[in-house]
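In: Could you look at this predicted model? Sequence included:
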Amino acid sequence: MRRKTLLTLLTMLLVVGTVLAGCGSKNAGGGSKENASAAKDQILHINLSAEPPTFDPAQAQDSQAHTVLNMMYEGLVRLDENSKPVPGVAEKWDISSDGLKYVFHLRKDAKWSNGDPVTAKDFVFAWQRVLDPNSTPAPPYAYQLYYIKGAEEYNNKKTTDFNQVGVKATDDYTLEVTLKNPTPYFLSLTSFYTFYPVHQSVKDNPKWAADPKTMITNGPFTLTTWTTGQKIEVTKNANYWDNKDIKLNKITMSLSNSGATELSSYRSGQLDYAGNPNGEIPTDQMPAVKKELKNELNLKPIGSVYFYQFNVTAKPFDNAKIRKAFTMALSRQEIVEKVTQSEEKPAFGFVPPGIAGEKEDFRTEHKDDYFTENMDEAKKLLQEGMKEEGYTTLPPVTLIYNSSEKHKKIALAVADMWKRNLGVNVQTENQEWGVFLKNRRSLNYQIARAGWSPDYNDPMTFFDLWTSKSGNNDIGFKNKEYDALVSDALASSDNAKRMDDFVKAEKLLIQDQQVLLPIYYYTNVALIKPNLKGVKIDYSGGVDFTRAYFE
């Protein structure tokens, strides 16, 4: 009797839920009252599928933090709708003829959210924090500042004098930066969050980045609410120098890793934007979404890659033949057609289409044919690798991924392919975002899900990840030949020579050593309300909401 009553109640709830979902779908574009209210209030509602571990620009390393930090901070430059650098805190700059010296002239109306002026000394302070060899934990992106003369030496304790680093405030509104080598993309790189200024009040407060009361920011918005596990809210910064061009009054972010909840919230009007890079549209709902919400669906190929990575220090993946066997034993076309269903392209290299090459697109100029999907060869390599290691049976293998319905479905499909094609049982394990990142950084895994979106439009952003000195190298890979190729490309002003170095480096990563397992090149999948304008989705899939507005 109790079971029957429960089933009846569940049936009633499903009926009510279906009716509500139908109502939400019918008004997905927003009715006239909804449009008028949104235009009046200018409050944007989005979702983050994971809670950012930190809002400290020196410590951040994930797309969730990236999106929110872009709302709260501004660097020397920012990127426009064409991903080109335009004035930010710096209103203009001079570049020496040899490309080594940059002199940034800061605008005098740039202020922190508390009213203090943003000065060149704030940039020096922030960059020194990133490079400080005693920072705990070590900032993962410290190597991004190695383009600056003396930065690497200071970070590696070869010198203890920060005055030897090529960054100095010649006065409150002039920042002089001297590079080690000419770097054509350095200007764009200064828009990245690791290069953001930080208010000097954080100096003696290690918990400043977790408390809205101590988050003094210089961008279009300031953090006003952070309720762990529930909501993050930023409010228009009245002291931002370009305040007149910021139309939104507030951006509210829910925190849910459920794609189904996100889509339902979008349909019902609770969200104005849903999908990548910070949310998710359920893969099994894509056929319905394409049909019912086609005018609100944005499908855009982007320069980002979805891959699995091997911990090359952990058994059994310290053996290259075993890594190659696992890589070759997948059907990528089956994954993108039957699992993700968002028009992604199978990946057989690491650098995605859309990244600049010598004259055009790197991927067009250099095909990604570093391996093939060959089940028979995969079985052979697995047996050879096991014999080399003295295995009669393969040690237990676990694949970890961060909590997400999409990641889970891909992981289960991949594990099933490994079972069918290699006869190997692989356990899958989902982990909360912060735990997942910590386990990857500490090499506490065997295989892990990963994705990479470029920090700037040059192949270097895909290769300096895996040098032995990179703070983002969480696979345990150390290779002198690889380091030398990346170092040569960093030092060279010959673009043809740089691209040749990149091809050799990619071949070493993907073909020779197979430390990465590419799966597909991303497509940005997003739903955007028709009355929401000004959302910028760049070449990498990054989304900038700062100039968005409702009409």
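Out: Alright, I've got the coordinates.
In: all contacts plus neighbour counts: C-alpha atoms, from now on.
Out: Fine.
In: Need the residue closest to the centroid of the protein.
Out: In the chain, the centroid-proximal residue (CA atoms, centre = their mean) is residue 63; its distance is 3.6 Å.
In: tell me the contacts of that residue?
Out: 277, 278, 542 (CA atoms under 8 Å, 6 or more residues apart in numbering).
In: Below is structure B, check it against A:
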Amino acid sequence: PKQSLDFVPVDNWWGSPKPVLKKIHVDIIADLSSAIAKYDQNGFDNVGFGDMNGNIPPEDVLRIKAGPKSSELKFIQKTRTTWVGFNYEKGPFAGTAGKDLRKAFSLAIDRTKLVDVACSHGVTCSAATGGLISKGLRGYLGDNADPLAKFDAATAKQLLQSADPNKTKIKGLVYQYNPGAFNKAIAENLQSQWQDNLGVKVDLAATERQTFFQRRTKKEYTIFRHSWQADYDHPQDWFDNLFITDAGNGGTGYSNPQLDALVKGADAKKTEDALADYKKASQLMIDDAAYAPLVYGVGVFLTKPYVKGPQPNAFNDPYWNELSILQH
């Protein structure tokens, strides 16, 4: 239980083409480094289907990319954005009073460096410069359209000095995240940049995934990792789940009545008529410095050359009935 799954074809299935494979075995492995080691020993035919969030450790990606099996690495632009969330209800980043601090922490991040260090030199992710809605989706603001993604250490220091001259408000800050090689690399680089570019010491704490999500939803964290992978290509999926007042997956307590009104109206319109309003809502979040954008995900997976069939797209794995194993 919770360690592996086995799938077999359904007899007399109505679809086409009929499945070729008689069985597909899936191991559920949290540590992808161990999965890759087994893949290298021909213990797996594929690593990454079902969880293509760019979580293959950067060092493994670089090693494989530079080696003879580089063609077995596959990359797909994903629909996931990762950002820094701030507690909008309590603590140093709360409300209007915390805006300058939120903006300072965002402008202190050099995303080019972040992507280089944490994402295999930009292989497994790209800098999130066009708003929180991922690149390629409806509602994306455009490359370099989000001023919160700009690196400006001088302005960041000025904002910090104005908002917290003695650094008493931000003393003892802990950046919270859920475990994983990718999340850890991001967290450690943020810690380094905030120290170097702001002169602020931020501790790190990794919490088991389920507990992390529960505590984040209860708004128990001050500053933390946040992300979203789109369920479908519509801005409503982002705003109603994350950004409107009392959004179920928000975790921040962010609330802006103007945004709520825009989103409510946009949700009732046809998609093409609603996009302008959703983009206005995104601009309100930028004006509020409600988040610190980090990266857009690139899905990475490994597949043996003898695995034949369609490859995953941004939203889905391939249909397994179309997969087959060539003679090898």
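Out: Right, received. Where do you want to start? Since the structure is predicted, the reported quantities are computational estimates derived from the model, not experimental observations.
In: Please state their TM-score.
Out: With the length set by TM-score structural alignment, normalised by the length of the second structure, the two chains reach a TM-score of 0.86; 314 aligned residues with a CA RMSD of 2.5 Å.
In: Which secondary structure state does residue 77 of the second structure sit in?
Out: Put simply, residue 77 of the second structure is strand when judged by DSSP: H, G, I helix; E, B strand; the rest coil.
In: Pull the number of nearby residues for the equivalent of it over in the first structure.
Out: When the first structure is aligned by TM-score structural alignment, residue 77 of the second structure is paired with residue 301. By the criterion of other CA atoms under 10 Å, residue 301 of the first structure has 21 neighbours.
In: and the spatially closest residue to residue 301 of the first structure that is not a sequence neighbour, which of the three is it?
Out: Take residue 301 of the first structure and drop its neighbours on the chain: the residue closest to it by CA to CA, 6 or more residues apart in numbering is residue 523, 4.2 Å away. What three-state DSSP gives for residue 523 of the first structure is strand.
In: Surely the match of residue 77 of the second structure touches residue 355?
Out: No: contact criterion CA atoms under 8 Å: residue 301 of the first structure and residue 355 do not qualify, at 11.6 Å.
In: Against residue 524 of the first structure, how distant is residue 305 of the first structure?
Out: 11 Å (CA to CA, to the nearest Å).
In: Tell me where the stretch 251-400 of the first structure has helices.
Out: For the stretch 251-400 of the first structure, the helices defined by DSSP state H, counting those that start in this stretch occupy 259-267, 286-292, 320-328, 332-334, 362-365, 375-389.
In: which of those sits most buried?
Out: helix 320-328 (a mean of 24; mean count of other CA atoms under 10 Å).
In: what range in the second structure does that helix sit on?
Out: With TM-score structural alignment as the criterion, helix 320-328 of the first structure aligns to 99-107.
In: mean per-residue distance, that stretch to the first structure?
Out: Comparison of stretch 99-107 of the second structure with the first structure after fitting gives an average deviation of 1.0 Å (mean CA distance after the TM-score superposition for the first structure).
In: just how off-centre is stretch 106-126 of the second structure within its chain?
Out: 13 Å (CA atoms, centre = their mean, to the nearest Å).
In: what's the span of it, first residue to last?
Out: End-to-end distance (CA to CA), stretch 106-126 of the second structure: 16 Å.
In: how about it: buried residues?
Out: 106-111, 114-126 (16 or more other CA atoms under 10 Å).
In: Next: stretch 293-306 of the second structure.
Out: 293, 294, 295, 296, 297, 298, 299, 300, 301, 302, 303, 304.
In: quick one, what contacts residue 39 of the first structure?
Out: 549, 550, 551.
In: Where in the second structure does the helix or strand hosting it fall?
Out: If you go by DSSP states H and E, residue 39 of the first structure is part of helix 32-41. Alignment note (TM-score structural alignment): helix 32-41 of the first structure is unmatched in the second structure.
In: Residue in the first structure paired with residue 138 of the second structure?
Out: Residue 138 of the second structure maps onto residue 356 in the first structure, by TM-score structural alignment.
In: what's near enough to touch its match?
Out: So residue 356 of the first structure contacts 362, 457, 458, 459 (CA under 8 Å, 6+ apart).
In: which pair in these spans the largest distance?
Out: 362 and 457 (10.5 Å; CA to CA).
In: okay, and the common contacts of those two?
Out: 355, 356.
In: quick one, strands of the stretch 301-450 of the first structure?
Out: 345-346, 397-402, 426-431, 447-452 (DSSP state E, counting those that start in this stretch).
In: Out of the ones you listed, the one nearest residue 438 of the first structure is which?
Out: Of the strands of the stretch 301-450 of the first structure, nearest to residue 438 of the first structure by CA to CA is strand 426-431, at 10.3 Å.
In: what range in the second structure matches the closest one?
Out: The aligned range for strand 426-431 of the first structure is 202-207, by TM-score structural alignment.
In: Residues in contact with the matching stretch: which ones?
Out: Residues contacting stretch 202-207 of the second structure (CA under 8 Å, 6+ apart): 172-179, 187-188, 191, 194-195.
In: buried subset of those?
Out: 173, 174, 175, 176, 177, 178, 179, 187, 188, 191, 194.
In: mind checking what the fifth one lines up with in the first structure?
Out: Translated: residue 177 of the second structure. Checking TM-score structural alignment: residue 177 of the second structure goes with residue 401.
In: what separates the helix ranked longest in the first structure from the chain centre, distance-wise?
Out: Determined from DSSP state H, the single longest helix within the first structure is helix 2-26. Distance, stretch centre to chain centre, for helix 2-26 of the first structure: 38 Å (CA atoms, centre = their mean).
In: State the distance from the residue nearest to the centre of the first structure to residue 535 of the first structure.
Out: 16 Å.
In: Among the contacts of residue 39 of the first structure, which are located in helices?
Out: When DSSP H defines the helices, the subset of the contacts of residue 39 of the first structure inside them is empty.
In: which one of the residues you listed sits closest to residue 316 of the first structure?
Out: residue 549 (51.6 Å).
In: show me the contacts for the aligned residue in the second structure for the closest one.
Out: Taking TM-score structural alignment, residue 549 of the first structure has residue 324 as its aligned residue in the second structure. Going by CA under 8 Å, 6+ apart, residue 324 of the second structure touches 20, 21, 307, 308, 309.
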